[in-house]
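Engineer: Predicted model, plus sequence, below.
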Amino acid sequence: MAQNKKKCRQYNVDYLRYGFIPSPTNPQLPMCLLCEQVFSNKAMKPSRLKEHLPKMHPDKASKELNYFQVIKERHSKRVGETLVLPAVKEAVSTVMEQDSSAVVNAIPLSNDTVARRIKEMSVDTEEQLSATLRVNCFSIQLDETTTGDNNALLMAYVRYLSDCGVTEEFLFGKYLITDTRGQTIFSALEEYFQEKSIPFSNLLACATDGAPAMVGRYRGFIALLKERAPDILTVHCILHRHNLVAKNISPQLHKSLDFAVKSINKIKAHALNDRLFRQLCSENDEMFERLLLHTEVRWLSRGNCLSRLCELFATVLEFLGTKDVDLRNNLFSSQCDIFYLADLFEKMNEVTLKLQGNGVTLVHSKTTICSFLVKMDLYRETVGRRQFNHFPRLATVSSKLTDEELLCYTEHLRMIKADMELRFRDLQNLQVPYWILEPFQVDVFEKEPIIQEHLIDLQNDEEAQATFHTSGWQGFSQVLYMQSKYRNRLNLIASGALRLKLSSLNPSTKTLAANHQGQGSH
């Protein structure tokens, strides 16, 4: 008798009210619009989908269907056709009680027109920012990456003081035609500054990663930059330093991590194995049906892929038992190491997320790093005493742990703390004035004369007092999202799409609209 096929659930358009759409790669899997997480087909039912918003996005749980419709359409350049035109048509016919055809047909929404409008708004916001940087001091942060189509993309952000406080803005993105050496990167920055008439004298500080092309003593980008701005303060990116610490693991743990990566690749790298593994996960009633790949350039992926592997560990062992017995045995013998690394990398990912985002300052970064350094002592002491309150995955295999393995973990935690203290010595020694932390509590008359008037204004600003206690880089992530395999020919820089996506400045739409002649009737 033929075995009955398991029911495959289909997507219902009503699921959009829960914030889910079909996955672009597999329409039988639901994908969250907010975090872009893809779930198994078993989750394709209202009772499961409803749980995601209150749990992972509580601030969006009360949003209505229209909110998710806007999110669904905002990246596709079809908002005008799918949302604006129907709204205009309804407004004209309902409010004005007129035929809406003439009004709707007069609104140009062709692909070329939309692309041209995006470019004009991008140029306008860029000019606004350039005008600000010509007369204000600012700091800059640069990094480069290789896009999916093998182009080298250099991106720069700036921070400056505006009427709204410290403001962070996307400055520019440029494709590097040939190499990514320090001279090439500096030439790109110098060319942009000359084109926009931005003086190097306004540049106060620069943050980069620790790559030789950036920090080389003679030909690095920083060395060339200091020739033009000798007094500039240079900083090694705190996020990059933290990522380097995460790579510091002992030979034993590195070997276990290698077994984990090989096991994941054994399944994910072969289409047949991936399909068979998904079927096995479904039969075992697993919460997830897919493993996550580890990508070196994505700093959170190491922790995420190990966490998923731990969730599906028994099923992975069962699957590898029929495909590669030696690899299965090596993975099983490394279970304690893998569970320990999954817990530790999850904690390091939490630190990484705290160090990202707009408005993160050195004061906030110092608090985050110093707090984690103290926690490392706590973790080392508790693990050494076989107390695994802070390592929940490791606690599930505590009965298998040997004293030698515990000694390896405590030594690894000690090594990580020592590495962090070495890399973040400047941040730990940073002296933060008390008036910065508590500007409403300090005695103005005891402070430097240059800041006394500003402190008085601040202390008497009731609105500032009310918001004081309530108050990335994400550019490369947006590049990966916008330049998908369906739009791999999109030039993010020339089109202006990337700037509008990352900039918080509003284009002068009234001025731009006034420069266009109204489309006459035909």
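Structural biologist: That came in fine, so what should we check first? Numbering: from 1, shown residues only.
Engineer: C-alpha from now on. contacts and neighbour counts both.
Structural biologist: Will do.
Engineer: And the strands in the protein?
Structural biologist: With DSSP state E as the criterion, the chain has strands at 20-22, 30-32, 138-146, 152-162, 165-176, 203-208, 233-236.
Engineer: Now Val444: closest residue in space that isn't a chain neighbour?
Structural biologist: Closest residue to Val444 apart from its sequence neighbours, by C-alpha to C-alpha, 6 or more residues apart in numbering: Gln452 at 5.7 Å.
Engineer: okay, pairing it with this:
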Amino acid sequence: MNDCKYFSLALDESTDVMDVSQLLIYTRAVNNSFEVHEELLKLVSLHDTTKGQDIFNAVESVVSEHGGFDKLSAVVADGAPSMQGRRTGFAGLLRQSGVDCPILHCIIHQEALCAKSMNFSHVMDLVTKVTNLIRGGNRSLNHRKFVAFLDEVSAAYGDLQMHTEIRWMSRGKCLERFFALRSEIPVFLEESIRCDTSAYCSQLRDTDFLCDMAFLADITSHLNRLNLQLQGRGQTVSDLYAHMNAFNAKLGLFKEGFQSDRPNLAHFPSCEEMRKDAPECEETMLKYKAEIEKLQQQFKSRFQDFYAMQPRIALFTDPLSAAVSEQPPELQLELCELQADPFFQANRNERGISFWRLLPESRFPILRDFALSMASMFGSTYICESNFSMMKHIKSKERNRLTDETLFQLMQIGCTNIEIDIQSIVRQQERPQVSH
């Protein structure tokens, strides 16, 4: 932090096993050689309220130990009012303190909110109810019978998967299995479940309902694939923006597929299965064009913070093709030199940080400074979310008396990318034996 050129912050808050709010503050710092380091800066335990002022005070206190906000390039957080509020939220208070940098809403959170916009609750309600009837709560006998039944009929899967609302990607896996077992489930309900399941069985044999389930399973699978692409450490803002743009293009392709009288279902395998089973459902599938349009609209209305950065992202991604006249005046002269230099034209296959590392500081000080700022930016809070799982293991029911400082130190060791030679440290601390 002290030696870096720029740094950004990723903030997220969750409660531990003792209902104490824990604020994770991660930093992504880049030095003058374009070496990027993502490390846990601090874990702050908030024992009282978790308002925007509390979060701002905690972050300001931590960052002031490392030189303040002067090198801050961006902040990314979730969409909670305490984080993103323009007046009393962390974002608003940061602006009021004189810090002018992009404050981003985590791109993974926004993608998950887009996915929730599709109105297929009638499908998920039935899938959840039937799954709980077979393997939920204390229905272990039903569950054992169901697994044995699937094995007996050589079904595509050996069991159903539970769906949990807080695990965004579980819906896709749950739907995929449920649709694959759509023929076996009603047979099992009629033969083995004692309570009245006729309403469920009639729906599971209704072509329109199965078409809805097939479409939801396919589009959720595509959304899950995007979610996986947005995850992972070390991704730049331009990497995340590229994934999102690619998905926008895919949505346009999907919409075109549902415009003709005979839908093109090359990218919707479950819908294709339904068409083979019930050719008359083709007309029903034309209505899914409106659902894709709704999803497109969600992707256009959200991600405004990323769209606002689009010119900077485009310049960082491909400086040799950027329109010079559209760039800020302070970058234009150096950009002209860069684009005219045959050495850099020959190295245009290099992308992102690896390309910017080639620029000598003596010739391109302003462009390099711009690139360093972009390279330091987080685009999501993935690094926080993934390490909350570690926090749950460290401060478990059996170790719930850990102090705040000890929890932070254990988290530091568990989350760091720096290789730690524990045995060497222990040997250094051992006192030499005193002979008598």
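Structural biologist: It's in. Please read these numbers as outputs of a predicted model, since none were measured by experiment.
Engineer: Can you get me a residue count around the residue nearest to Val444 of the first structure?
Structural biologist: Counted with other C-alpha atoms under 10 Å, residues neighbouring Gln452 of the first structure total 15.
Engineer: again, but for Gln429 of the second structure
Structural biologist: 9.
Engineer: Can you give me the distance of it to Thr406 of the second structure?
Structural biologist: 19 Å (C-alpha to C-alpha, to the nearest Å).
Engineer: Burial check on Val123 of the first structure, number of neighbours?
Structural biologist: Per other C-alpha under 10 Å, the neighbour tally for Val123 of the first structure reads 17.
Engineer: now swap in Ser373 of the second structure and tell me
Structural biologist: Neighbour count of Ser373 of the second structure, defined by other C-alpha under 10 Å: 20.
Engineer: now Arg423 of the first structure
Structural biologist: 17.
Engineer: again with the one 4 residues further on
Structural biologist: Neighbourhood size, Leu427 of the first structure [other C-alpha under 10 Å]: 17.
Engineer: aligned partner of it in the second structure?
Structural biologist: Under the alignment (TM-score structural alignment), Leu427 of the first structure pairs with Phe306 in the second structure.
Engineer: how about Leu341 of the first structure, what's its partner in the second structure?
Structural biologist: Match for Leu341 of the first structure (TM-score structural alignment): Leu216.
Engineer: List the contacts of that match.
Structural biologist: The neighbours of Leu216 of the second structure, taking C-alpha atoms under 8 Å, 6 or more residues apart in numbering as the test, are 120, 175.
Engineer: how close does the counterpart of Leu161 of the first structure in the second structure sit to Thr317 of the second structure?
Structural biologist: Superposed on the second structure with TM-score structural alignment, Leu161 of the first structure falls opposite Val30. Val30 of the second structure sits 17 Å away from Thr317 of the second structure, taking C-alpha to C-alpha as the criterion.
Engineer: Kindly report the same for Phe268 of the second structure.
Structural biologist: Using C-alpha to C-alpha, Phe268 of the second structure is found at 32 Å from Thr317 of the second structure.
Engineer: Looking at these two, which has the bigger crowd around it?
Structural biologist: Using other C-alpha under 10 Å as the criterion, Phe268 of the second structure and Thr317 rank with Thr317 on top: 23 against 19.
Engineer: What's the match for the more buried one in the first structure?
Structural biologist: By TM-score structural alignment, Thr317 of the second structure lines up with Leu437.
Engineer: Just to check, Phe200 of the first structure is in contact with Arg228?
Structural biologist: Yes - if you go by C-alpha atoms under 8 Å, Phe200 of the first structure and Arg228 touch, sitting 6.9 Å apart.
Engineer: higher neighbour count, the two?
Structural biologist: Phe200 (18 against 13).
Engineer: Please pull up the equivalent of that one in the second structure.
Structural biologist: So Phe200 of the first structure corresponds to Phe69, using TM-score structural alignment.
Engineer: Tell me how far the longest helix along the second structure lies from the chain's centre.
Structural biologist: When the second structure is scanned for its longest helix (criterion: DSSP state H), the result is helix 207-230. A distance of 17 Å separates the centroid of the chain from that of helix 207-230 of the second structure, by C-alpha atoms, centre = their mean, to the nearest Å.
Engineer: Show me which residues of that helix are buried.
Structural biologist: Neighbour-count burial for helix 207-230 of the second structure, counted by 16 or more other C-alpha atoms under 10 Å, picks out 207, 210-224, 226-227, 230.
Engineer: buried ones in stretch 316-327 of the first structure?
Structural biologist: 316-317, 319-320, 327.
Engineer: Give me the contacts around that stretch.
Structural biologist: Residues from elsewhere that reach stretch 316-327 of the first structure (C-alpha under 8 Å, 6+ apart): 259, 263, 277, 280, 309, 328, 331-332.
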